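Participant: Here is a sequence together with a model predicted from it:
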Amino acid sequence: MVYILSDLAGLLRDQGRYEEAELLYRRALGIVYTLNNLAGLLRTQGRYEEAEPLYRRVLAIYETTLGPEHPQTGTCRVNLDAFLSRPR
């Protein structure tokens, strides 16, 4: 869903429909933010096997939509590394 919204926003941007594009980009980011929060909730509950794929998915989405050098992508990568290096 996030990729579809992002791609559609890109098409709107290319057509000069900037306000519509911005709304879709923001909606896509809201979905990713919620997915990240769900992963955090699962982690807090000790449901690590469920949380890990969500964290990885969030990182993949940020890398695709924002790029690997974006600050938010970097923060997400650091958070995933911290999650993976937790005591087990």
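Facilitator: Nice, thanks for sending it over. Remember, it's a predicted structure, so these values are computed and weren't measured experimentally.

Participant: Only C-alpha atoms from now on, for both contacts and neighbour counts.
Facilitator: OK.

Participant: quick one, helices of this structure?
Facilitator: Along the chain, the segments classed as helices by DSSP state H run 2-14, 18-44, 48-65, 71-84.

Participant: Quickly compare the ones you listed and say which is most buried.
Facilitator: A comparison of these by mean neighbour count, using mean count of other Cα atoms under 10 Å, puts helix 48-65 on top with a mean of 18.

Participant: Just list what that one packs against, helices and strands only.
Facilitator: Applying 3 or more Cα pairs under 8 Å, 6 or more residues apart in numbering; DSSP states H and E, we find helix 48-65 packed against helix 2-14, helix 18-44, helix 71-84.

Participant: make it 7 Å
Facilitator: Other helices and strands packing on helix 48-65, by 3 or more Cα pairs under 7 Å, 6 or more residues apart in numbering; DSSP states H and E, are helix 18-44, helix 71-84.

Participant: Structure two is appended below for comparative analysis:
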Amino acid sequence: VDYARVFGPDHPETLQTRHNHAWNLGRVGEHVEAARLMADVAVDRARVLGPDHPDTLRSRHSHAWNLGQAGEHVEAARLMADVADDRTRVLGPDHPDTLQSRHSHAWNLGRAGEERRS
């Protein structure tokens, strides 16, 4: 199904399909392309759903995660810190998504040579 044609480019199902496509690219090792696409999805989700919507936060996390997997650990850590802060504020400090972002932030700090900060 061509979700963009059927539902429109801003429909939540279209945005979810785009997120899934980028996520699957990351799963098969295409992290640079996945990060690029996920960044676009995150921007569109923030515009359509709002910056604090869990789906927007999920796309932002996935964007940063793919950057880290592509070796861009400094930028991934910076972005992941922002996602972790926003998830803490929106979802709470003990929510599994918040903990996942905090873990990914620490992992990227370590890979960037910032072991003490991780």
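Facilitator: Sure, I can see it. Please read these numbers as outputs of a predicted model, since none were measured by experiment.

Participant: Need the TM-score from the superposition.
Facilitator: Between these two chains, after superposing, the TM-score reads 0.60 (TM-score structural alignment, normalised by the length of structure 1); 67 aligned residues with a Cα RMSD of 2.6 Å.

Participant: if we can go back for a sec, let me have the helices and strands packed on helix 48-65 of structure 1 in CSV, extended by distance to residue 57 of structure 1.
Facilitator: Shown next, in CSV, are the helices and strands packed on helix 48-65 of structure 1 (distance: least, Cα to Cα, whole Å):
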stretch, distance to residue 57 of structure 1
helix 18-44, 9
helix 71-84, 10
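
Participant: Those helices: which one's closest to residue 11 of structure 1?
Facilitator: Taking Cα to Cα, helix 18-44 is the member of the helices and strands packed on helix 48-65 of structure 1 nearest to residue 11 of structure 1, at 7.9 Å.

Participant: Measure how that closest one sits relative to helix 48-65, angle-wise.
Facilitator: Computed by axes from the mean of the first three to the mean of the last three Cα atoms, to 10 degrees, the angle separating helix 18-44 of structure 1 from helix 48-65 equals 160 degrees.

Participant: And helix 18-44 of structure 1, what does it pack against?
Facilitator: Secondary-structure packing of helix 18-44 of structure 1 (3+ Cα pairs under 7 Å, 6+ apart): helix 2-14, helix 48-65.

Participant: now the ones you listed as TSV including distance to residue 30 of structure 1?
Facilitator: Below are the helices and strands packed on helix 18-44 of structure 1 laid out as TSV (distance: least, Cα to Cα, whole Å):
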stretch	distance to residue 30 of structure 1
helix 2-14	9
helix 48-65	11
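
Participant: residue range for stretch 30-39 of structure 2 in structure 1?
Facilitator: Taken onto structure 1 by TM-score structural alignment, stretch 30-39 of structure 2 occupies residues 47-56 there.

Participant: which residues are contacting that stretch?
Facilitator: Applying Cα atoms under 7 Å, 6 or more residues apart in numbering, the contact partners of stretch 47-56 of structure 1 are 35, 36, 39, 42, 43, 80.

Participant: what's near enough to touch the third one?
Facilitator: Residues counted as contacts of residue 39 of structure 1 (Cα under 7 Å, 6+ apart) are 51, 54, 55.

Participant: now the first one, nearest residue through space, not along the chain?
Facilitator: It refers to residue 51 of structure 1. residue 39 (4.5 Å; Cα to Cα, 6 or more residues apart in numbering).

Participant: distance of the one you found from residue 8 of structure 1?
Facilitator: As judged by Cα to Cα, to the nearest Å, residue 39 of structure 1 and residue 8 of structure 1 stand 26 Å apart.
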